[in-house]
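Novice: Below: sequence and its predicted model.
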Amino acid sequence: IQWKRVIDMNDRALRDTVIGLGGTKQGIPRQEGFDITAASEVMATLCMAENLKDLKERLGNIYIGETFDGKSIFARDLHAHGAMAALLKDAIKPNLVQTLEETPAIIHGGPFANIAQGTNTIIATKMGMSLSDYVVTEAGFASELGAEKFFDIKCQQGGLSPHAVVIVATIRALKYHGGAKLKELAAPDMKALQNGFDNLDKHIENMQLFGFNPVVAINKFVSDTSEEIDLIMSYCKGKGIRCAINDSWEKGGEGAVDLAELVVEASNSCPSCFTPLYKKEERYEEKIDKIAKQLYGAKNVEYSVKAKEQLDYFESMNLSNLAVCMAKTQKSLSDNPNLKNRPKDFTVKIREIELSAGAGFIVPIAGNIMRMPGLPSTPSAEAIDIDENGNISGLF
């Protein structure tokens, strides 16, 4: 049985468990584990569905495990997909919400970008496109994770063709990749910032692989100095890259007007630039190779014996044309969270590959990926309190 249980609460003790203890009536003793709900394949499947009929079919395609004689078992074989679709009949409908400035926004779906596709639902994006001249959507984490999956998985499946790309950068993150320590990111450090431009360069190049000259949005922090801002603005200008400060955290929409104008300009200048990195009919090894070498900057890709056997097994199931959804750390361009900035001459090591047939992709796992978060040593709960009048404090 490959299907894991899920729970919508952080609990590191549930990452690896043993179930079925206590006698035959309690099931068969076996090793198990829990994922956080957002990491469930059901979430990824919901986000890839075009409509309720498609969702039901995809839920039926979810791979559960295999019998003792090697026969693959899917959710449809357990006659579970009808009930699953019934439970999701309202969840498939996008949520229209109002922002603080009374503008409309659609919130729908939330798969993690380090282990799933990291984008909202296809339905929500198409709904937005039917209601507005411009739709802005986010792909989780950086260009080699969320953006790659948005393009190669979501856009290819949904028939979407984006017109512009925005890379969200912060001076703090660039200084961190440039060698500054986490506790010192608020201090001015022109040298670390300049060193971190190598990281920004790679993300810009990654977007150019898909046919776009991206807009760089600098999310402004109160600790950013005018000299640091001028340096990154000058650097982007020298590379011919549109760049603007995004001060919307402090000023709301007014703080993002310059950025919005550049995005409109970029979208009008490139209406049909989008080119996927790979085609679905390419072999899995070719797709993984392109992602690792062209987007991550890897020199080689190595597969464990288990990963090789899993690829062969998927192909024997006539599942050779699925997309590839890489699972790796979001803290580095590589699969090693300790390699900062723009690492080179590294090897991406695929230790195992999971099948998410319902969502329509395989998941090669590189490095150690946590699918069940744990609470920090000092959880937020310690700051929350309530007084005798029912007033709650410490939530924000």
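Specialist: Noted; the coordinates are in hand.

Novice: rest of the way, CA atoms for contacts and neighbours
Specialist: OK.

Novice: residue boundaries of the helices in the stretch 201-350 of the chain?
Specialist: 226-238, 248-251, 257-269, 284-290, 305-316 (DSSP state H, counting those that start in this stretch).

Novice: closest one to Phe197 among these?
Specialist: helix 226-238 (8.2 Å; CA to CA).

Novice: So which elements touch that closest one?
Specialist: Contact here means 3 or more CA pairs under 8 Å, 6 or more residues apart in numbering; DSSP states H and E; on that basis helix 226-238 packs against strand 243-246.

Novice: buried residues in the strand it packs on?
Specialist: Cys243, Ala244, Ile245, Asn246 (16 or more other CA atoms under 10 Å).

Novice: ok, back up a step: need the helices of the stretch 201-350 of the chain in CSV (columns: mean neighbour count and distance to Leu46).
Specialist: Formatted as CSV, the helices of the stretch 201-350 of the chain follow (neighbours: other CA atoms under 10 Å; distance: least, CA to CA, whole Å):
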stretch, mean neighbour count, distance to Leu46
helix 226-238, 15, 38
helix 248-251, 12, 30
helix 257-269, 17, 28
helix 284-290, 16, 24
helix 305-316, 15, 22
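
Novice: nearest to Ala173, of the ones you listed?
Specialist: Comparing those by CA to CA, helix 226-238 comes nearest, at 12.4 Å.

Novice: Quickly find the element holding Leu96.
Specialist: Using DSSP states H and E, Leu96 maps to strand 95-98.

Novice: The helices of the stretch 201-350 of the chain into TSV, with extra columns for distance to Gln156?
Specialist: Converted to TSV, the helices of the stretch 201-350 of the chain look like this (distance: least, CA to CA, whole Å):
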stretch	distance to Gln156
helix 226-238	30
helix 248-251	32
helix 257-269	19
helix 284-290	14
helix 305-316	21
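
Novice: my guess is Gln34 meets Ile19, correct?
Specialist: Careful, residue 34 is Phe and not Gln. No - with contact defined as CA atoms under 8 Å, Phe34 does not count as touching Ile19 (11.2 Å).

Novice: out of those two, which sits in the busier spot?
Specialist: Between Phe34 and Ile19, counting by other CA atoms under 10 Å, Phe34 is the more crowded of the two (22 against 14).

Novice: Second structure for comparison follows:
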Amino acid sequence: MNELAEQLLTPDTPIADAGAIWLARLASAGLDSDDAEDDLDERARESQRHHARQTIASYETALRIFVRWAERNGRQRLGDLSIGDLVAYARSLRKRSYDLSQRAAAARANGQGERLAERTIHAYVRPLFGFLALADSQGAIPFRVAAARPEVSRILPRLPDPVAPTPPDLRRLVRFYDKPTGEERERQTLIRLRNAALLHLLFSSGARISEALSLDVGDVARDRRVLGRVVVRGKGRREGTLFIRRHAEQALQRYLTARQWPAAREPFFVAFDPRAGGGRLSRISGWRIVTTAANALADRLVWEGKVDEAELLRRVTPHTFRHFVGYHLLNEGVALAEVSQILRHRSVEVTRSYYASYADVQLQEVHDQFSADPWPDE
């Protein structure tokens, strides 16, 4: 840990300083591309999580807004806070657009302020529980977080259950980078084979883009042979398995062969841009590889008169491959619990919540096919 992260909290610690200590602890614990929602108590969760830089940045914004609200209401130290303050803060977020700038205050005075979206309100409140859990564990606040959570939750707007969007058929898109479109130089070939390997891996395994980009060569191959099962650490550093089908094995093998089988500790997906110096491919670049292929294929489909299919492709992101795997497996009759394990959800209830609408349609088809009808009139 760095020096800031090692500092302890007391009731006299200023709230702003306490927030900086908490954020430093998250950063020093490690950085992942995804936030985690484990079935652990809050203290254990905060000690085990690894966070993305963008996640920590969003937490910093949420804390900054809360600190400003607290200072305006005479709450300077951790010991000044109460459960009632948290409830009042949640209510203030629901009542108005909580922007502390003078321009926003003038707009609200003129009746022009817009209310915060429901998900934004949750995004501002949720990090506070993790922050206060650290203070609670060190006896720096005069209440227990476990007691505060239900009180605040009653004030928050109810969010709709998450539903996975129905994805387009990606079986044509996955082969977008397989063949050269013209003469290629060595670097262009490496880039195309890397892009093809990424699409095939996502299509085969339903991996999160963060999982795919975190892989090293040694995770994927042994003795110059691509593995059929790849161990990966996903959300919350939970270990899972990516299953690699034959078409993906071949794409990964071609890519590694072109790279002349680098050392096991080297990143699997690397940036071949000279400015990147052969470092690990970034999340933004991974997204660009997928969306560029999807938009180019959509343009072709427009010329073929398949406008609706093209429109669906333009919405494709790396996560769309994950939804495609889920829907395809369910369509083939795979049990929901097995789909949950393949997608590495933390529980089957998460899978059920995402694909509940599809499961209902499937059940209705089974019901219509096999349920009894009354005897015909005689």
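Specialist: Good, I have the coordinates. Bear in mind the structure is a predicted one, so any value in this text is a computation, not a measurement.

Novice: Would you give the TM-score for this superposition?
Specialist: For these two chains in superposition, a TM-score of 0.24 is obtained (TM-score structural alignment, normalised by the length of structure 2); 147 aligned residues with a CA RMSD of 6.9 Å.

Novice: hang on, the earlier thing: in TSV, list the buried residues of strand 243-246 of structure 1 along with distance to His203 of structure 1.
Specialist: As requested, the buried residues of strand 243-246 of structure 1 are exported to TSV (distance: CA to CA, whole Å):
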residue	distance to His203 of structure 1
Cys243	14
Ala244	16
Ile245	18
Asn246	18
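
Novice: with those residues in mind, which one is nearest to Gly128 of structure 1?
Specialist: Gly128 of structure 1 lies nearest to Asn246 out of those, by CA to CA, at 22.7 Å.

Novice: Report the secondary structure element holding Val232 of structure 2.
Specialist: Assigned by DSSP H and E, Val232 of structure 2 belongs to strand 229-233.

Novice: And the helix or strand just after that strand, what does it pack against?
Specialist: Per DSSP H and E, strand 229-233 of structure 2 leads on to strand 239-243 as the next helix or strand towards the C-terminus. Judged by 3+ CA pairs under 8 Å, 6+ apart, strand 239-243 of structure 2 is in contact with helix 186-205, strand 229-233, helix 336-343.

Novice: which parts of the helix or strand just after strand 239-243 of structure 2 are buried?
Specialist: Counting by DSSP H and E, the next helix or strand C-terminal to strand 239-243 of structure 2 is helix 246-258. The neighbour-count check on helix 246-258 of structure 2 (16+ other CA under 10 Å) flags Ala248, Glu249, Ala251, Leu252, Gln253, Arg254, Tyr255, Leu256, Ala258 as buried.

Novice: Spatially, which two of those are the most separated?
Specialist: Counting by CA to CA, the most remote pair of these is Ala248 and Ala258, 15.5 Å apart.

Novice: Which residue is the nearest non-sequential neighbour of Thr347 of structure 1?
Specialist: Excluding the flanking residues, the one nearest Thr347 of structure 1 by CA to CA, 6 or more residues apart in numbering is Asn300, at 4.7 Å.

Novice: any idea how far the one you found lies from Ser356 of structure 1?
Specialist: According to CA to CA, to the nearest Å, Asn300 of structure 1 and Ser356 of structure 1 sit 25 Å apart.

Novice: try Ile229 of structure 1
Specialist: 43 Å.

Novice: One more: Asp385 of structure 1?
Specialist: Asp385 of structure 1 sits 42 Å away from Ser356 of structure 1, going by CA to CA.

Novice: In terms of packing, which of those two has more residues around it?
Specialist: Counted by other CA under 10 Å, Asp385 of structure 1 and Ser356 do not tie: Ser356 has more neighbours, with 25 against 12.

Novice: Grab the nearest non-local neighbour of that one.
Specialist: Closest residue to Ser356 of structure 1 apart from its sequence neighbours, by CA to CA, 6+ apart: Ile362 at 5.5 Å.

Novice: What residues sit buried inside the helix or strand hosting that neighbour?
Specialist: Element membership of Ile362 of structure 1, judged by DSSP H and E, is strand 361-366. Residues of strand 361-366 of structure 1 classed as buried by neighbour count (16+ other CA under 10 Å): Phe361, Ile362, Val363, Pro364, Ile365, Ala366.

Novice: thought Ala124 of structure 1 was touching Leu96?
Specialist: No - contact criterion CA under 8 Å: Ala124 of structure 1 and Leu96 do not qualify, at 9.4 Å.

Novice: so what sits against both of the two?
Specialist: Common contact partners of Ala124 of structure 1 and Leu96 (CA atoms under 8 Å, 6 or more residues apart in numbering): Ile106, Ile107.

Novice: The two: which is more packed in?
Specialist: Comparing Ala124 of structure 1 with Leu96 by other CA under 10 Å, the one with more neighbours is Ala124, at 23 against 13.

Novice: mind checking how far that one is from Ala173 of structure 1?
Specialist: Counting by CA to CA, the gap from Ala124 of structure 1 to Ala173 of structure 1 is 30 Å.

Novice: what's the single longest strand in structure 1?
Specialist: Longest strand in structure 1 by number of residues, with DSSP state E as the criterion: strand 347-356.

Novice: What helices and strands are in contact with that strand?
Specialist: Using 3+ CA pairs under 8 Å, 6+ apart, strand 347-356 of structure 1 is in contact with strand 300-303, helix 305-316, strand 361-366.

Novice: just so I know, which of those lies nearest Phe74 of structure 1?
Specialist: Closest approach to Phe74 of structure 1 among these (CA to CA): helix 305-316, 13.3 Å.

Novice: Now do that closest one against strand 347-356, angle only.
Specialist: Between helix 305-316 of structure 1 and strand 347-356, the angle comes out at 40 degrees (axes from the mean of the first three to the mean of the last three CA atoms, to 10 degrees).

Novice: Packing partners of helix 305-316 of structure 1?
Specialist: With contacts taken as 3+ CA pairs under 8 Å, 6+ apart, helix 305-316 of structure 1 sits against strand 347-356.

Novice: The strand it packs on to strand 361-366, inter-axis angle?
Specialist: Counting by the same axes, to 10 degrees, strand 347-356 of structure 1 lies at 150 degrees to strand 361-366.

Novice: ok, Phe361 of structure 1 touching Phe314?
Specialist: No - counting by CA under 8 Å, Phe361 of structure 1 stays clear of Phe314, with 10.9 Å between them.
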